[in-house]
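# starting from these lines, generate the structure:
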Amino acid sequence: MTQPVGCSSPPVFDDYFRISFEELLVWRRDVRRFRNDPVPQQLEEHLLDLVQLAPSVGNSQPWRFVRVKSANVRRAVRGNFELCNQEALAGYQGEQAKLYAGLKLSGLDQAPLQLAVFCEDATEQGYGLGRATMPETLAWSVVGAIHILWLSACVHGLGLGWVSILDPAKVTSALSVPPSWRFIAYLCLGWPEEAGKVPELEGLKWQARTAAGRTVLDR
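So this is what the prediction gives:
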């Protein structure tokens, strides 16, 4: 693995960097519409190198990636999504059902790069530090690594979409991974068709961003 360029002393982040970082957070999107152009191998490897800088409980680094290239496996994942999506649609009624039916919820047909992300529950790295009472922190560490990948992809002009309407057991079976690997996410990456001014779910009136999570309780 080629290590990202490091600094011998902590860097000083100026106002321009801070503004650019905030713009990155504002413009990050869950992308569903991709061009077919391939993602250069060198860029893919660089992004995966950056993921290794993500924090993890006890420095366990439990994330494991599977590059899904096989047409047969992609078809299996696509079929899995279609079935789960129909079951999800049946759970909505009225106007909400109409809105749901019109949502584009995956980029499985267009995304040139598709990654399944797993958590290695049996990892010995980190020697169990920090997770004896909260073993779920392993999975949370993987989610943190996915966020690093998401932001890094955005910096390089790539879009990332997290496909969550899937049956984890069926995805795991289709990919024939070790039994100690727990499925966390299926990611579509590629060059977005366009950069939307607002997130797609907001633009389609599914759900506006709220400040509910901004609540801070004082105790």
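
# from now on I want contacts and neighbour counts done on CA atoms only, so please keep to that.
Fine.

# spatially nearest residue to residue 169 (excluding sequence neighbours)?
Setting aside the residues directly before and after it, residue 169 is nearest to residue 183 in space (C-alpha to C-alpha, 6 or more residues apart in numbering), at 7.8 Å.

# I'd say that neighbour and residue 121 touch.
No. Under the criterion of C-alpha atoms under 8 Å, residue 183 makes no contact with residue 121, lying 10.3 Å away.

# neighbour count for those two, which is higher?
residue 183 (21 against 16; other C-alpha atoms under 10 Å).

# measure the more buried one to residue 44 for me?
Going from residue 183 to residue 44 by C-alpha to C-alpha, to the nearest Å gives 21 Å.

# against residue 14, how distant is the residue lying closest to residue 105 once chain neighbours are set aside?
Excluding the flanking residues, the one nearest residue 105 by C-alpha to C-alpha, 6+ apart is residue 32, at 6.6 Å. Look at residue 32 and residue 14: by C-alpha to C-alpha, they are 34 Å apart.

# here's the other one to compare against:
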Amino acid sequence: MEQEFNPVTASDACFSESERHGLYRAIYERRDVRSQFLPDSIPADVLARLLQAAHHAPSVGFMQPWDFMVIEGDEVRASILALFEQENQKAAECFEGERNDLYRSLKLQGIVESPLNLCITCDRSRGGPHVLGRNSIVETDLFSTCLAVQNLWLAARAEGVGVGWVSILDQAQLSDALNLPDHVYPVAYLCLGYVSEFLDQPELEAKGWRSRLPLSELVHGDSWGQPLENGPLDALLRDQSR
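This is a model prediction of the structure:
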């Protein structure tokens, strides 16, 4: 049964300190998991909570374009792994020398190791030909589905469940493998499961692939490239980047 929430008034609109801590902890400790999966299955009630969290994402025109494919069968996962290996070989050829060696040393999926795979799709026809708010930016249905992915990811971290997004897949081949209708687009192929640990840093950062950019360099003023006026926000961002 869906959880009921009491109406929020202005006096209690803010979360408590412990609630805020939990939310920010999930944000900062969320990881893209590839190689720390345990064989333990995810209980049905936990998975139901994760799917409910995803289903409560905002969506353009309240379109709710997402569907959730729960994938446990070995045969299906083996076919997806074969698609990954094909595309991963192509991706490796984009890099040379030490960069190529580093790329090939990275584990970029946990399709077979994770106890559960989940494909979150976007039904681009849902809501009819004219969806409120989608006339100018047609891709907002895809953006909405990404918000469902993030909701699920943060809820999973709070439940101690690791999530890994397998992005090295040809979407047309993935659609064929999952028998998706033409109007349904596979947005995210995810690996889910309990893990032995959540790494202190994102794995690509720890392995030296890329470093996190300073936030102070990414915040602009009234127009692109214009710095913020010297003030509390500018000072805080610069302090955080040190």
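
# give me the TM-score for this pair.
TM-score of the superposed chains, computed with TM-score structural alignment, normalised by the length of the first structure, equals 0.94; 218 aligned residues with a C-alpha RMSD of 1.6 Å.

# hang on, the earlier thing: higher neighbour count, residue 32 and residue 14 of the first structure?
More neighbours surround residue 32 than the other of residue 32 of the first structure and residue 14, with 25 against 8 (other C-alpha under 10 Å).

# quick check: the aligned residue for that one in the second structure?
Matched by TM-score structural alignment, residue 32 of the first structure corresponds to residue 34 in the second structure.

# so which strand or helix has its match?
In the assignment (DSSP states H and E), residue 34 of the second structure maps to no helix and no strand.

# and the residue nearest to residue 169 of the first structure, that's in a strand?
Yes. Judged by DSSP: H, G, I helix; E, B strand; the rest coil, residue 183 of the first structure forms part of a strand.

# residue in the second structure matching it?
The alignment partner of residue 183 of the first structure in the second structure, by TM-score structural alignment, is residue 186.

# surely that match and residue 118 touch.
No. Between residue 186 of the second structure and residue 118 there is no contact under C-alpha under 8 Å: 10.5 Å.

# excluding chain neighbours, what is closest to residue 121 of the second structure?
Using C-alpha to C-alpha, 6+ apart, the closest residue to residue 121 of the second structure is residue 186 (4.3 Å).

# residues contacting the one you found?
Each residue near residue 186 of the second structure by C-alpha atoms under 8 Å, 6 or more residues apart in numbering is listed here: 119-122, 171, 174-175.

# all the helices of the first structure, in order from the start?
Remark: helices assigned in the first structure by DSSP state H are 15-27, 41-51, 71-89, 94-102, 137-155, 168-175, 200-203.

# matching residues in the second structure for the shortest one?
This means helix 200-203 of the first structure. Under the alignment (TM-score structural alignment), helix 200-203 of the first structure falls on residues 203-206 in the second structure.

# contacting residues around that stretch?
32, 210-212.

# now do stretch 132-152 of the second structure
For stretch 132-152 of the second structure, contacts defined as C-alpha under 8 Å, 6+ apart pick out 50-51, 53-61, 63-66, 120-122, 124, 187-188.

# now a PyMOL select for only the buried ones of those residues.
Burial among the contacts of stretch 132-152 of the second structure is assessed by 16 or more other C-alpha atoms under 10 Å; the matching PyMOL selection reads:
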select buried, resi 50+51+53+54+55+57+58+59+60+63+64+65+66+120+121+122+124+187+188
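
# any idea how far the host helix or strand of residue 237 of the second structure is from the middle of the chain?
Applying DSSP H and E as the criterion places residue 237 of the second structure in helix 232-241. Put simply, helix 232-241 of the second structure sits 27 Å off its chain's centre (C-alpha atoms, centre = their mean, to the nearest Å).

# ok, now stretch 142-158 of the first structure?
On C-alpha atoms, centre = their mean, the centre of stretch 142-158 of the first structure falls 7 Å from the chain's centre.

# so where is stretch 146-158 of the second structure in the first structure?
Using TM-score structural alignment, stretch 146-158 of the second structure pairs with 143-155 in the first structure.

# sorry, slip of the keys, the one I care about is stretch 97-117 of the second structure.
Using TM-score structural alignment, stretch 97-117 of the second structure pairs with 94-114 in the first structure.
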